[in-house]
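[1] Quick one, structure for this:
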Amino acid sequence: MSDRLTIGLTGGIASGKSVVSAAFERLGVSVVDADTVAREIVAPGEPALDEIRARFGAHLIDDNGALKRRALREIVFDDAEARRDLEAITHPRIREALRIQRDAAESEYCILVVPLLAKSNMIDLVDRVLVIDAPESVQLERLMGRDDIDDALARKMIAAQEDRAERLAVAHDVLINTGPRKDIADLAAAFHAGYQRLARGEIADLPPLHLPG
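    Have a look, this model is predicted:
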């Protein structure tokens, strides 16, 4: 574990993790996003891409040598074994990259954005968990609009993730993200104030925070 306070930010797909993490970045907090790392480790020339080609086929590599991410996503969301095989290739590499970037952070505390934090073997990288929560109906609407997909695929993508109870079971803090984006900055600032005090040693712990409500 790093000496620096590390907050694990997680939530269901299309719950608004990126919007919330961007709000923390604007407050000067170092944010490391597992989704960004996941794209970096499968870039052309990376060993993980070679392993994916060997496991799933060369047809998933485009003419520029890049991974056809959407085609792979459709495969793994229809096949639990394929999803486990992909995770075996990518998760250890993602974990190590997150650890390195966490340890290099320079802000008072650091945020790791990890969608499958409770389910993966990465939860020990963080000291405290902030869950971004939204009802499934909101996730569906956002996901179909964001990715231009139909209801059936959106439901498969949600089902492939941790369920809401799993996420909330590991949460210290919960941010309910159902309102306008303009409210996110104020909610993030409220959490930020507490995390700063915790990082500075001004308090030994924080009571669980659930905002709004």
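[2] switch to C-alpha atoms for all contacts and neighbour counts from now on
    Will do.
[3] what's the helix or strand for residue 8?
    strand 5-11 (DSSP states H and E).
[4] Residues contacting that strand, please?
    Contacts of strand 5-11 with the rest of the structure, by Cα atoms under 8 Å, 6 or more residues apart in numbering, involve 17, 21, 102, 108-117, 123, 125-133, 167, 198-199.
[5] repeat for stretch 22-30
    31, 105-111, 184-185, 188-189, 192.
[6] Let me see the ranges of the strands in the chain.
    5-11, 30-33, 109-113, 128-133, 173-176, 209-211 (DSSP state E).
[7] in the shortest one, what counts as buried?
    Counting neighbours by 16 or more other Cα atoms under 10 Å, one finds that the buried residues in strand 209-211 are 209-210.
[8] Mind giving me the packing neighbours of the biggest helix by length in the chain?
    Longest helix in the chain, counting residues (DSSP state H): helix 80-104. For helix 80-104, the packing partners by 3 or more Cα pairs under 8 Å, 6 or more residues apart in numbering; DSSP states H and E come out as strand 30-33, helix 34-40, helix 47-56, helix 69-76, strand 109-113.
[9] could you give the angle of the fourth one to helix 80-104?
    Translated: helix 69-76. Here helix 69-76 runs at an angle of 130 degrees relative to helix 80-104 (axes from the mean of the first three to the mean of the last three Cα atoms, to 10 degrees).
[10] where's helix 69-76 relative to the chain centroid, distance-wise?
    Distance of helix 69-76 from the chain centroid (Cα atoms, centre = their mean, to the nearest Å) equals 18 Å.
[11] one more, for comparison:
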Amino acid sequence: MAARIGLTGGIGSGKSTVLGMLQALGAAAIDADAISRATTAAGGAAIAAIREKFGPDFVTADGALDRGRMRERAYAHPEARRELEQIIHPLVGEEIARQVDAALAAGARCIVFDIPLLVESGRWRHQLDRVLVVDCEPETQVARVSARSGLAPDEVRAIIAAQAPRALRLAAADLVICNEGLTLEALRNEVEQAARTFGL
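    As a prediction, this is how the structure comes out:
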């Protein structure tokens, strides 16, 4: 039976790099965020239900969710976010199940679920064998994201503040990779050690 690993980490922690290394070692990766975005992209599986529930104004001319308008609606009417989630979550669940079946059919020994809101969303933990958290100091996150995206440090701090608190992520972890001051090679060694415990 393939090990099911939940991977999470704050912005700038190096989570995507770690995921790529795990894939290189043979893990199948399932990107919950990308699946969720696809449901509300042009022609996505959620669009018809969004149009029906919220009206045509919430769908752009090219057939995608109007994110700006939905953000305004959710800000003014908090229940709108829940209504949107009730449309999207079942579709995401179905697609994840389909990708898991495909990975198992292909003989994957380890499936890594890249879940940004793993800690915030209580519904994930029971579906996973272990949770792997990629961690680093907040100031390291700020420096990395500022360098990568050109955002001002205060903007990056605001993004970090909106994510799950670091202590909460660490408390949920079965395994932590501390990506602080590591070379890429040293990080790869850490990932390889973790991967061995996942059956890779």
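[12] TM-score of the superposition?
    In this superposition the chains share a TM-score of 0.78, using TM-score structural alignment, normalised by the length of structure 2; 193 aligned residues with a Cα RMSD of 3.2 Å.
[13] With respect to residue 85 of structure 1, which of the helices and strands packed on helix 80-104 of structure 1 lies nearest?
    helix 47-56 (8.1 Å; Cα to Cα).
[14] In stretch 177-192 of structure 2, which of the residues would be classed as buried?
    For stretch 177-192 of structure 2, using 16+ other Cα under 10 Å, the buried residues are 177-179, 187-188, 190-192.
[15] Please render the strands of structure 1 as CSV that adds distance to residue 54 of structure 1 to the earlier fields.
    Formatted as CSV, the strands of structure 1 follow (distance: least, Cα to Cα, whole Å):
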stretch, distance to residue 54 of structure 1
strand 5-11, 31
strand 30-33, 27
strand 109-113, 29
strand 128-133, 36
strand 173-176, 40
strand 209-211, 45
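[16] Identify whichever of the ones you listed lies nearest to residue 153 of structure 1.
    Each of the strands of structure 1 was scored for nearness to residue 153 of structure 1 using Cα to Cα, and the closest is strand 5-11 (18.7 Å).
[17] circling back to that earlier point, just the helices and strands packed on helix 80-104 of structure 1: most buried one?
    strand 109-113 (a mean of 25; mean count of other Cα atoms under 10 Å).
[18] What angle do strand 128-133 and that one make with each other?
    Strand 109-113 of structure 1 and strand 128-133 are oriented at 50 degrees to each other (the same axes, to 10 degrees).
[19] got the angle between strand 109-113 of structure 1 and strand 5-11?
    If you take the same axes, to 10 degrees, strand 109-113 of structure 1 sits at 30 degrees to strand 5-11.
[20] what's the average distance of strand 109-113 of structure 1 to structure 2?
    Its aligned residues in structure 2 lie a mean 1.1 Å from strand 109-113 of structure 1 after superposition (mean Cα distance after the TM-score superposition for structure 1).
[21] Show me what residue 2 of structure 2 aligns to in structure 1.
    Matched by TM-score structural alignment, residue 2 of structure 2 corresponds to residue 4 in structure 1.
[22] dump the residue contacts of the nearest residue to its match once chain neighbours are set aside.
    Leaving aside its sequence neighbours, residue 4 of structure 1 sits nearest to residue 109 (Cα to Cα, 6 or more residues apart in numbering; 5.8 Å). Residue 109 of structure 1 is in contact with 4-7, 29-30, 195-196, 199, counting by Cα under 8 Å, 6+ apart.
[23] Likewise for residue 121 of structure 1?
    Residues near residue 121 of structure 1 by Cα under 8 Å, 6+ apart: none.
[24] For residue 32 of structure 1, see how far away residue 197 of structure 1 is.
    The gap separating residue 197 of structure 1 from residue 32 of structure 1 is 21 Å, by Cα to Cα, to the nearest Å.
[25] now swap in residue 142 of structure 1 and tell me
    With distances taken as Cα to Cα, residue 142 of structure 1 is found 23 Å from residue 32 of structure 1.
[26] before we move on, what about residue 115 of structure 1?
    Counting by Cα to Cα, the gap from residue 115 of structure 1 to residue 32 of structure 1 is 12 Å.
[27] Kindly report the same for residue 56 of structure 1.
    28 Å.
[28] try residue 97 of structure 1
    In this view, residue 97 of structure 1 and residue 32 of structure 1 are 9 Å apart by Cα to Cα.
[29] likewise residue 101 of structure 1?
    Taking Cα to Cα, one finds residue 101 of structure 1 at 7 Å from residue 32 of structure 1.
[30] quick one on the thing from earlier: the contacts of residue 109 of structure 1 into a markdown table, with extra columns for distance to residue 160 of structure 1?
    Converted to a markdown table, these look like this (distance: Cα to Cα, whole Å):
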| residue | distance to residue 160 of structure 1 |
| --- | --- |
| 4 | 32 |
| 5 | 30 |
| 6 | 26 |
| 7 | 24 |
| 29 | 30 |
| 30 | 29 |
| 195 | 31 |
| 196 | 34 |
| 199 | 34 |
